[in-house]
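Participant: below are the sequence and a predicted model; questions follow.
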Amino acid sequence: MSERIGDYSAAERNKRPIFEALVEHLSQARAVLEVGAGDATHARYALERLPHCVWQTSEAPGHHRRLVAALADSADHRLPRPLALDVRAAWPAGPYDAVFGANVAHIMDWAAVEALFAGAATVLRPAGRLCLYGPFLRRGETPRPGNATFDAALRDRDPAMGLREIEALNALAQQQGLVALDDIAMPSDNRLLIWQKSGDRSF
């Protein structure tokens, strides 16, 4: 079953399978921007699994202070200072080899999801990758019970939230010059979706 909003223990449980899948796609990446880094669980694990990467964390302005505090408490200075990032506003200059987000699309309204894809396309290098992990729906298919319950709970909390259809995300990606590259089944009815920016450069 999918995680509750703000359930950082879920990030701890899921980091290993996420990075088992990510390592193949980011084996040569040198700069990664994480959107919605939470308490930096994934960022700290990235130091182990992708030590060649500069892993730049970011959070929405309203949650940025909590991320800064989490990194300060970890006493690990190998990660750059986290950025405050409103996906609908200005993005960092980049360029990045990848943009990664875990459990972000379903807590954003649709306009923010659109801005996420547009912003990622702007800061990615040619052939860079947008990687989103979380629960998603597939058009025409009945969702698994856990995802159906989670989707209903999100929409009860805020009608603008909710699990996103993979087909709708692929359409957004195409508008921004991103091509669907991989769709990986993950534990607990989650998926890792990966899109690649057009261009000949490899990293």
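Facilitator: Yep, it's here.

Participant: only C-alpha atoms for contact and neighbour calcs from this point on.
Facilitator: Fine.

Participant: my read: residue 10 touches residue 3, true?
Facilitator: Yes - here residue 10 lies in contact with residue 3, judged by Cα atoms under 8 Å, at a distance of 6.2 Å.

Participant: neighbour-wise, which of these two wins?
Facilitator: More neighbours surround residue 3 than the other of residue 10 and residue 3, with 18 against 15 (other Cα atoms under 10 Å).

Participant: longest single strand anywhere in the chain?
Facilitator: Counting residues, the longest strand found in the chain (DSSP state E) is strand 124-134.

Participant: which other helices and strands contact whatever helix or strand comes next after that one?
Facilitator: The element immediately downstream of strand 124-134 (helix or strand, assigned by DSSP states H and E) is strand 136-137. On a contact count with 3 or more Cα pairs under 8 Å, 6 or more residues apart in numbering; DSSP states H and E, strand 136-137 meets strand 164-165.

Participant: adding another structure so you can compare the two:
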Amino acid sequence: MASLPPYNVGDLGGGERRRAPAAARNVGAIGDVLAEWLPESGLVLEVASGTGEHALAFARRFPALEWQPSDPDPLALESIAAWGRDGPANLLAPVPLDAAAGAWPVERAAAVLNINMVHISPWAAALGLLDGAARALGPDGRLILYGPWFEEAVAPAPSNVAFDLDLKARDPRWGLRTVEAFAAEAATRGFSLAERRTMPANNLMLLFARPDR
């Protein structure tokens, strides 16, 4: 399906500052929800920052927060750093971070944000995201995700079904996940699904928090 976007930063062509068309389309809508869900202060760890366009935009929009971008891909880290040269002081230098790793370079955060990763990575990366968030977040910490999901009681959009099939054709370990399966794994790590927000283009934003906060 040639109309679907690429899934790796290396697919976005040359140049130091790589651009993902979806980032320009969704940055405003994601930012509006983040304005409600993010804490007033502290460090936000963005896991899988991709090109770095979101990190720059959100650091500018939320100047009271420290913004820590990360990615496991060296090409992504180069792009994030390039965009960051125009960034404010609260935008930190990117760090290499593999969500599935047993230890992360950032040990504490007020919030963990993950945009468009869970469906284009092995399930082990999603579980690693939960494990890392459980280590990094305190009692008031928030785990926030954005992307396309399936839901057991909701008929999937045809475009998401097609997207899921295309992803699995590219890599059988990829594919859209169900909110319920992810939430069940989150619960074993001390998180509950606090809010679900419908987003444009058949995406969702999910807010996970400690249930006793």
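Facilitator: Structure received. Owing to the predicted nature of the structure, the values given are computational and were not obtained by experimental measurement.

Participant: so where does residue 181 of structure 2 fall, helix or strand?
Facilitator: Taking DSSP H and E as the criterion, residue 181 of structure 2 maps to helix 179-187.

Participant: average gap between that helix and structure 1?
Facilitator: Superposed on structure 1, helix 179-187 of structure 2 shows a mean distance to its aligned partners of 0.5 Å (mean Cα distance after the TM-score superposition for structure 1).

Participant: show me what counts as buried in stretch 195-211 of structure 2.
Facilitator: Under the neighbour-count criterion of 16 or more other Cα atoms under 10 Å, stretch 195-211 of structure 2 has 199, 203, 204, 205, 206, 207, 208, 209, 210 buried.

Participant: from the residues you listed, which is closest to residue 86 of structure 2?
Facilitator: Nearest to residue 86 of structure 2 out of the buried residues of stretch 195-211 of structure 2 is residue 205 (Cα to Cα; 27.7 Å).

Participant: what lines up with the closest one in structure 1?
Facilitator: Residue 205 of structure 2 maps onto residue 192 in structure 1, with residues paired by TM-score structural alignment.

Participant: what's the answer for residue 62 of structure 2, then?
Facilitator: Using TM-score structural alignment, residue 62 of structure 2 sits opposite residue 50 in structure 1.

Participant: again with residue 129 of structure 2
Facilitator: Using TM-score structural alignment, residue 129 of structure 2 sits opposite residue 116 in structure 1.

Participant: its match belongs to a helix, doesn't it?
Facilitator: Yes - assessed by DSSP: H, G, I helix; E, B strand; the rest coil, residue 116 of structure 1 belongs to a helix.

Participant: now it: how far from residue 27 of structure 1?
Facilitator: According to Cα to Cα, to the nearest Å, residue 116 of structure 1 and residue 27 of structure 1 sit 23 Å apart.

Participant: more crowded one of these two?
Facilitator: More neighbours surround residue 116 than the other of residue 116 of structure 1 and residue 27, with 25 against 14 (other Cα under 10 Å).

Participant: which residue packs closest to residue 63 of structure 1, ignoring adjacent ones?
Facilitator: Closest residue in space to residue 63 of structure 1, ignoring its immediate chain neighbours: residue 38 at 7.8 Å, by Cα to Cα, 6 or more residues apart in numbering.

Participant: returning to that earlier point: can the buried residues of stretch 195-211 of structure 2 go into TSV with extra columns for distance to residue 158 of structure 2 and secondary structure?
Facilitator: Output for the buried residues of stretch 195-211 of structure 2, formatted as TSV (distance: Cα to Cα, whole Å; DSSP: H, G, I helix; E, B strand; the rest coil):
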residue	distance to residue 158 of structure 2	secondary structure
199	16	strand
203	13	strand
204	15	strand
205	19	strand
206	21	strand
207	25	strand
208	27	strand
209	31	strand
210	34	coil
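
Participant: got the contact list for the match of residue 205 of structure 2?
Facilitator: For residue 192 of structure 1, the contact set (Cα atoms under 8 Å, 6 or more residues apart in numbering) comprises 18, 21, 131, 132, 133, 134, 182, 183, 184, 185, 186.

Participant: average offset between the lengthiest helix in structure 2 and structure 1?
Facilitator: Secondary structure of structure 2 read by DSSP state H shows that its longest helix is helix 21-37. Taken over the aligned residues, the distance from helix 21-37 of structure 2 to structure 1 averages 0.6 Å (mean Cα distance after the TM-score superposition for structure 1).

Participant: now stretch 55-63 of structure 1, how far from the centre of its chain.
Facilitator: Its chain's C-alpha centre and that of stretch 55-63 of structure 1 lie 12 Å apart, by Cα atoms, centre = their mean, to the nearest Å.

Participant: pull the residues that contact it.
Facilitator: 31-38, 40, 43, 46-47, 64, 67, 79-87.
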